[in-house]
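Student: Quick one, fold the following:
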Amino acid sequence: MHIDILTLFPEMFTGVFQSSILKKAAEKEKFSYNLVNFRDYTENKHLKVDDYPYGGGAGMVLTPQPVFDAVAAVKKERQTKPRVILMCPQGESFTQSKAEEFAKEEHLIFICGHYEGYDERIRENLVTDEISIGDYVLTGGELGSMVVVDSVVRLLPDVLGNQESAPEDSFSTGLLEHPHYTRPADFRGMKVPDILLSGDHGKIRDWRIEESLKRTYKRRRDLLEHYVLNEAEQRIVDKIKANEEKE
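Tutor: Model prediction:
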């Protein structure tokens, strides 16, 4: 996978791409990236990339020319048909399933805006996806793109040390993940559940499924509305509901 990020502030990404999993993944050539300052593509003699909005209003709007030309340049260089992702609070809410979808692509281009917004022609004629990481507004799209890139790259083959980690993550299965414990078995009187020390992998698997369902029911009940329960899982949920009614 190759990732191009169009931004007015490429220096913001230095720490992110030079640390932890992303750094190791790039060093192992599991993905490559390029930070593109689209100000370099402006035809404005003063190097401006924004202007006042037609019709008046507060703030400045990114002009289409630098963004269109920057996208055209990186497409020409890679000779691919990339997903062009606009980071925008009006976009589709980012989810684990969307990360899994992006992880199958060969080339992603992220457009990180600033100021009041984008010229609408960028949105209508250039991008394939509009993505939001939440119902709030940031000063720019850089932080949001970092979140998306991190969640996508960790799904690429051989990026994580344990290849079973990603498929078992919260939201990957449609449910929140079960609790985890490690040594010591008894920490200041707080003990690890006996089942996890039993060595009975079948019972441990069942315990994890039940705990995952409990946690999802208590914290994110909305996820269960879209999750297809099998018979065993349905019995567990019915039991959780019955216990809740008793309380």
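
Student: Going by C-alpha atoms from here, please, whenever you check contacts or count neighbours.
Tutor: OK.

Student: Helices of this protein, residue ranges please.
Tutor: Using DSSP state H, the helices of the chain run over 14-17, 20-27, 64-78, 96-102, 120-125, 142-153, 201-219, 221-224, 231-246.

Student: what's the fifth one in contact with?
Tutor: When contacts are defined by CA atoms under 8 Å, 6 or more residues apart in numbering, helix 120-125 is touched by residues 64, 67-68, 86.

Student: contacting residues around residue 5?
Tutor: Counted by CA under 8 Å, 6+ apart, residue 5 has contacts 33-36, 109-112.

Student: If we use 7 Å, what do you get?
Tutor: Residue 5 makes contact with 34-36, 109-111, according to CA atoms under 7 Å, 6 or more residues apart in numbering.

Student: Show me these that map onto strands.
Tutor: Using DSSP state E, the subset of the contacts of residue 5 located in strands is 34-36, 109-111.

Student: For those, could you give me JSON lines that also reports neighbour count and distance to residue 227?
Tutor: Output for these, formatted as JSON lines (neighbours: other CA atoms under 10 Å; distance: CA to CA, whole Å):
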{"residue": "34", "neighbour count": "13", "distance to residue 227": "38"}
{"residue": "35", "neighbour count": "17", "distance to residue 227": "38"}
{"residue": "36", "neighbour count": "20", "distance to residue 227": "40"}
{"residue": "109", "neighbour count": "22", "distance to residue 227": "31"}
{"residue": "110", "neighbour count": "29", "distance to residue 227": "31"}
{"residue": "111", "neighbour count": "27", "distance to residue 227": "33"}
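
Student: Looking at those residues, spot the one nearest residue 145.
Tutor: Checking those against residue 145 by CA to CA gives residue 110 as the nearest, at 6.8 Å.

Student: now the lengthiest strand in the chain against helix 64-78, angle please.
Tutor: Counting by DSSP E, the longest strand found in the chain is strand 83-93. Using axes from the mean of the first three to the mean of the last three CA atoms, to 10 degrees, one finds that strand 83-93 and helix 64-78 are set 120 degrees apart in direction.

Student: helices and strands around strand 83-93, which ones?
Tutor: When contacts are defined as 3 or more CA pairs under 7 Å, 6 or more residues apart in numbering; DSSP states H and E, strand 83-93 packs onto strand 107-112, strand 129-132.

Student: ok so, going back, quick one: which of the contacts of helix 120-125 is nearest to residue 206?
Tutor: residue 86 (41.6 Å).

Student: Residue 42 against residue 62, yeah?
Tutor: No. When contacts are counted by CA atoms under 7 Å, residue 42 is not listed as touching residue 62 (11.0 Å).

Student: So what's the residue count around residue 91?
Tutor: 16 (other CA atoms under 10 Å).

Student: again with residue 240
Tutor: Neighbourhood size, residue 240 [other CA under 10 Å]: 16.

Student: if you skip the residues just before and after it, what's nearest to it?
Tutor: In space, residue 240 comes closest to residue 214 once its chain neighbours are excluded; the distance is 6.9 Å by CA to CA, 6 or more residues apart in numbering.

Student: Following up with a second sequence; could you model it the same way so I can compare the two?
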Amino acid sequence: MHIDVLTLFPEMIEGVFQASILKKAQEKEKFSYNLVNFRDYSTNKHMKVDDYPYGGGAGMVLTPQPVFDAVEAVTNDKETKPRIILMCPQGEPYSQQKAEELAEEDHLLFICGHYEGYDERIREHLVTDEISIGDYVLTGGELGAMVVIDSVVRLLPDVLGNEASAPEDSFSTGLLEHPHYTRPANFRGMKVPEILLSGDHGKIAAWRRNESLKRTYERRRDLIDEATLSEADKKVLNEINQNKC
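Tutor: Reported below is the predicted structural model:
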């Protein structure tokens, strides 16, 4: 995968690419990246990339010219066009399912805005996806883009040390993940559940599934309606519901 990021502040992103899983993924040549300051593409003599909105109003709006020219510069020599992602609070709420979808692509391009917003022609004629990481407003799109990139890259083949890690993450199955424990088995009188020490992998798997259902029911009951549930799952949820009554 190759990732382009159009931003006015590339220094905000560089450190993230040079640490932890993202750095290791690059060393394994699982993805490459290019940070593009779209101010470099401005034809304004003062290198401005924003202007006052037509019709008046507060704030400044990103002009289309630098963004269009920057996108064309980094994509013109490509055989296939990338998914062009606009980070925007008006966009599609981000989800694990979207991360899995984007992880199938060969080329992603992120546009990170600043100021009051984008000229609408960027949204209408350039981007393929608009993504929001939550119902709140940030100073710019860089933090949101870093969240999305991290969640996508970790899904690429051989990026994580354990290939079972990503499929078992919260939301990958539609449910929240089960609790985890490690050594020591008894810490200050707080003990690991006996079943996890039993060595019976079938019983352990069933316990983990039940705990995942319980945690999801307690914390994110809205996810239950969308999850694929077996008859055994439904029985567990019914028991949990009865115990709550």
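
Student: quick one: TM-score?
Tutor: The pair, once superposed, lands on a TM-score of 0.99 when counted by TM-score structural alignment, normalised by the length of the second structure; 245 aligned residues with a CA RMSD of 0.6 Å.

Student: Surely residue 88 of the first structure and residue 130 touch.
Tutor: Yes. With contact defined as CA under 7 Å, residue 88 of the first structure reaches residue 130; the gap is 6.2 Å.

Student: Who has more neighbours out of these two?
Tutor: Just comparing residue 88 of the first structure and residue 130: by other CA under 10 Å the higher neighbour count belongs to residue 88, 27 against 19.

Student: For that one, give me its contacts.
Tutor: Contacts for residue 88 of the first structure (CA under 7 Å, 6+ apart) come out as 130-132, 141.

Student: Show me the residue at the heart of the first structure, geometrically.
Tutor: Most central in the first structure under CA atoms, centre = their mean is residue 148, positioned 3.3 Å from the mean C-alpha point.

Student: In the second structure, what sits opposite that one in the alignment?
Tutor: Under the alignment (TM-score structural alignment), residue 148 of the first structure pairs with residue 148 in the second structure.

Student: ok, that match to residue 142 of the second structure distance?
Tutor: Using CA to CA, to the nearest Å, we find residue 148 of the second structure at a distance of 10 Å from residue 142 of the second structure.

Student: same check, this time on residue 169 of the second structure
Tutor: Distance of residue 169 of the second structure to residue 142 of the second structure, computed by CA to CA: 24 Å.

Student: More neighbours: these two, which one.
Tutor: A direct count of neighbours by other CA under 10 Å for residue 169 of the second structure and residue 142 places residue 142 higher, at 24 against 15.

Student: So the more buried one versus residue 123 of the second structure, what's the distance?
Tutor: Distance from residue 142 of the second structure to residue 123 of the second structure, by CA to CA: 17 Å.

Student: With residue 16 of the second structure instead?
Tutor: Residue 16 of the second structure is 27 Å from residue 123 of the second structure, by CA to CA.

Student: any idea what sits nearest residue 102 of the first structure, other than its immediate chain neighbours?
Tutor: Take residue 102 of the first structure and drop its neighbours on the chain: the residue closest to it by CA to CA, 6+ apart is residue 152, 6.5 Å away.

Student: what's near enough to touch that neighbour?
Tutor: 99-100, 102-103 are the contacts of residue 152 of the first structure under CA under 7 Å, 6+ apart.

Student: Contact partners for the nearest residue to residue 69 of the second structure once chain neighbours are set aside?
Tutor: Spatially, and ignoring its direct neighbours in sequence, residue 69 of the second structure is nearest to residue 41 (6.4 Å; CA to CA, 6+ apart). Residue 41 of the second structure is in contact with 66, 69-70, counting by CA under 7 Å, 6+ apart.

Student: Swap in 8 Å and give it another go.
Tutor: Residue 41 of the second structure neighbours (CA under 8 Å, 6+ apart): 66-67, 69-70.

Student: Show the buried residues in the residues you listed.
Tutor: Among those, the ones that count as buried by 16 or more other CA atoms under 10 Å are 66-67, 70.

Student: In JSON lines: those residues, plus distance to residue 209 of the second structure.
Tutor: JSON lines is the format used below for those (distance: CA to CA, whole Å):
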{"residue": "66", "distance to residue 209 of the second structure": "50"}
{"residue": "67", "distance to residue 209 of the second structure": "47"}
{"residue": "70", "distance to residue 209 of the second structure": "48"}
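
Student: So which of these is the closest to residue 226 of the second structure?
Tutor: Of these, the one sitting nearest to residue 226 of the second structure (CA to CA) turns out to be residue 67, at 37.8 Å.

Student: Which residue in the first structure aligns with that closest one?
Tutor: Aligned partner of residue 67 of the second structure by TM-score structural alignment: residue 67.

Student: Report whether the expected contact of that match with residue 38 is present.
Tutor: Yes. In this structure residue 67 of the first structure lies within contact range of residue 38 using CA atoms under 8 Å: 6.1 Å.

Student: anything in contact with each of the two?
Tutor: residue 6.

Student: The counterpart of residue 182 of the first structure in the second structure: what's it in contact with?
Tutor: If you follow residue 182 of the first structure across to the second structure using TM-score structural alignment, you land on residue 182. Applying CA under 8 Å, 6+ apart, we find residue 182 of the second structure in contact with residue 192.

Student: please redo it, this time with the cut-off set to 10 Å
Tutor: Contacts for residue 182 of the second structure were tallied using CA atoms under 10 Å, 6 or more residues apart in numbering; they are 192, 196.

Student: quick one: it from residue 231 of the second structure, how far?
Tutor: Using CA to CA, one obtains 31 Å as the distance from residue 182 of the second structure to residue 231 of the second structure.

Student: Likewise for residue 204 of the second structure?
Tutor: 19 Å.

Student: and if you look at residue 239 of the second structure?
Tutor: Distance from residue 239 of the second structure to residue 231 of the second structure, by CA to CA: 12 Å.

Student: Residue 73 of the second structure now?
Tutor: 54 Å.

Student: Which one of these two is surrounded by more residues?
Tutor: residue 73 (11 against 8).

Student: Drop anything exposed from the contacts of residue 152 of the first structure.
Tutor: Neighbour counting by 16+ other CA under 10 Å classes 99-100, 102-103 among the contacts of residue 152 of the first structure as buried.
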